[in-house]
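Asks: test case, fold it:
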Amino acid sequence: MALPLASAPREPVAVPAAVRALATDDDVTPVWRNQLGGLTFRLVGAAGTRYVKWVAHGTPELDLAAETARLAWAARYAVVPRVLGSGRDEDGAWLVTAALPGRSAVDPAWKARPDEAARAIGAGLRALHDSLPVDACPFSWSAQERADRLDAAARERLGPIPAVDRLVVCHGDACAPNTLVADDGAPAGHVDLGTLGVGDRWADLATASMSLGWNYAGDHEAAFFAAYGIAPDAERIAFYRHLWNLG
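Replies: Model (predicted):
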């Protein structure tokens, strides 16, 4: 099984000069590290709370311009971070967003209540899929396009693509940390939409349910699928998890 792609920093993090400049007098806290090299910082000051994503040059997989465009589009239909600014210098690129209410579904408070967290993730994903209009979405997350980006050996291992169950606008990285949860357990919003696009809903369902095992003790998939309102589809789950791991 693939490892989760990001986690809270466990060691000291050097704050890039651009983030320091953006912060001015704000308190700066590193809150997330992506294994591809991306960092997320929380800035807290008199004007409120902001988040800054920063990636070093040379990490093209982390396309902040793509995420900026997707956030701007999705914000018309769903609760996602509002873009406050972006930029780049000789060291890297950054994206600044406003904070949303709620806490990540992998906050310690929710890791201690994993069934409730799983239900919030499932309900939040269903709400996202129901609210984002497929016909108006200019972005793709189709299995065919993702498969076409694999090398020949990986594409052969993947096998045939299942027929589409239902096209939705997929989150694209529906892992547990990317759902925000309100104090009452209701889904409060979504973050990290850099690969949002139209695809089969099982692309998100398979990844989200797989990520529960990375983040919570025990098996909470039943709570997740019940909250989404669907029975697990073993064939599509296996395919889309395999595609995720190969990608």
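
Asks: for the rest of this, base every contact and every neighbour count on C-alpha atoms.
Replies: Noted.

Asks: would you mark the buried spots in stretch 110-120?
Replies: Across stretch 110-120, burial judged by 16 or more other C-alpha atoms under 10 Å covers 110-111, 114-120.

Asks: ignore what I typed, I meant stretch 165-178.
Replies: If you call a residue buried by 16+ other C-alpha under 10 Å, then stretch 165-178 has these buried ones: 167-178.

Asks: go on, stretch 25-37?
Replies: Buried residues in stretch 25-37, counted by 16+ other C-alpha under 10 Å: 26, 28, 30, 32-34.

Asks: can you check stretch 77-95 too?
Replies: Buried residues in stretch 77-95, defined by neighbour count with 16+ other C-alpha under 10 Å: 78-83, 86, 92-95.

Asks: just stretch 226-244 next, same as before
Replies: Quick answer for stretch 226-244 (16+ other C-alpha under 10 Å): 227-228, 232, 236-237, 239-244.

Asks: one more to put side by side:
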Amino acid sequence: MSVPAEPVVVPDVVRRLARGERVVPVWANELGGLTFRLGPPSGGGRPAGRSPADEKPGDRPAGRLRYVKWHPRDIGPGVATVSEEAERLRWAAARTPVPRVLEHGRDDDGEWLVTEAIGARSAVDPRWLAAPETAVRAIGLALRALHDALPVADCPWTWSVEERVARVVPAKAGPDMLARLADAPDVVGPVVCHGDACAPNTLLHDDGTWAAHVDLGRLGVADPWADLSIAALSTVWNYGPGHEHLVYEAYGIDPDPDRIAYYRLLWDAT
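Replies: The predicted structure is shown next:
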């Protein structure tokens, strides 16, 4: 996933949801999913279909801004639907900072989820790319806070090894990978996992403290290392090597090489 570098075709439903306000594409994934920011022209956005790479999120006014996550109907298997994410956000919102769901729906072209903006920056905003140690520590602290706040006994969803392995396509994974995935480590102290704990999904206040989590479509009970291993790996993708240990330090745990290796393999396979 990345900030769109090329002009984006804005779906008709997104224009309708904007109600005449500014539409700015802010995120795209490789499967055709798009995220847009909706808000007044004073929010510093650019016209729809233009790159937002030079925006300064800290300059946006609070309150009126909304985000729309849009998926095409044929986005593919294994991707959380916006309805699934809406359910999880509503459940989590009473327990930890996440975006407030305003509406969601679907039509012949796709489905969408509208959430209220949070006055904070992504951990991969240019401000935090220039201060990786601060950002990475905040990611670790935020993940620990999420795991501590969400009650396993009350969570209606799972993100277990068994259900994830069941989605692996044997022809693509190959026998060696399948054999390694079959040798799963025991679950240690299950928590309610984020499900996509990559750096962009943690929001930070301007003072460097964590503010909220976004993109909770896979949230469910699992081994904490299912989140930790990917949160740390994503620091390499976003900030370069040398910061993974800060995630574990901030979370308050020593690295577990075997579980880290297993859950990264499972991530790649699914």
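
Asks: and the TM-score between them?
Replies: Once superposed, the chains reach a TM-score of 0.95 (TM-score structural alignment, normalised by the length of the first structure), with 242 aligned residues with a C-alpha RMSD of 1.3 Å.

Asks: could I get the buried residues of stretch 25-37 of the first structure as a markdown table with secondary structure?
Replies: As requested, those are exported to a markdown table (DSSP: H, G, I helix; E, B strand; the rest coil):
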| residue | secondary structure |
| --- | --- |
| 26 | coil |
| 28 | strand |
| 30 | strand |
| 32 | strand |
| 33 | strand |
| 34 | strand |
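
Asks: quick revisit: of the buried residues of stretch 110-120 of the first structure, which belong to helices?
Replies: 110-111, 114-120 (DSSP state H).

Asks: among the buried residues of stretch 165-178 of the first structure, which pair sits farthest apart?
Replies: 167 and 177 (23.5 Å; C-alpha to C-alpha).

Asks: please, where are all the helices along the first structure?
Replies: Ranges of helices within the first structure are 17-23, 64-74, 108-111, 114-131, 143-148, 152-158, 201-215, 221-228, 234-246, based on DSSP H.

Asks: select, out of those helices, the one closest to residue 6 of the first structure.
Replies: helix 201-215 (10.7 Å).

Asks: so what touches stretch 201-216 of the first structure?
Replies: 3-4, 106, 111, 114, 118, 121, 129, 143, 165-176, 219-221, 224-225, 236-238, 240-241, 244 (C-alpha atoms under 8 Å, 6 or more residues apart in numbering).

Asks: what range does it cover in the second structure?
Replies: Across the second structure, the stretch matching stretch 201-216 of the first structure (TM-score structural alignment) is residues 224-239.

Asks: mean distance of that stretch to its aligned residues in the first structure, please.
Replies: Overlaying the first structure shows stretch 224-239 of the second structure at a mean distance of 0.5 Å from the equivalent residues (mean C-alpha distance after the TM-score superposition for the first structure).

Asks: in that stretch, what counts as buried?
Replies: Residues of stretch 224-239 of the second structure classed as buried by neighbour count (16+ other C-alpha under 10 Å): 224-235, 239.

Asks: one step back: let's have the ones in helices among the buried residues of stretch 110-120 of the first structure in TSV, adding distance to residue 72 of the first structure.
Replies: Putting these into TSV (distance: C-alpha to C-alpha, whole Å) gives the following:
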residue	distance to residue 72 of the first structure
110	29
111	30
114	31
115	32
116	30
117	27
118	27
119	27
120	24
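
Asks: and of those residues, the nearest to residue 189 of the first structure?
Replies: Lowest distance from residue 189 of the first structure to those (C-alpha to C-alpha) belongs to residue 120, with 10.2 Å.

Asks: residue in the second structure matching that closest one?
Replies: So, by TM-score structural alignment, residue 120 of the first structure is matched to residue 138.

Asks: hmm, back to that, return the subset of the buried residues of stretch 165-178 of the first structure lying in strands.
Replies: Secondary structure from DSSP state E places 167-170 of these in strands.

Asks: out of those, which is nearest to residue 61 of the first structure?
Replies: residue 170 (18.2 Å).

Asks: which position in the second structure pairs with the closest one?
Replies: Taking TM-score structural alignment, residue 170 of the first structure has residue 193 as its aligned residue in the second structure.
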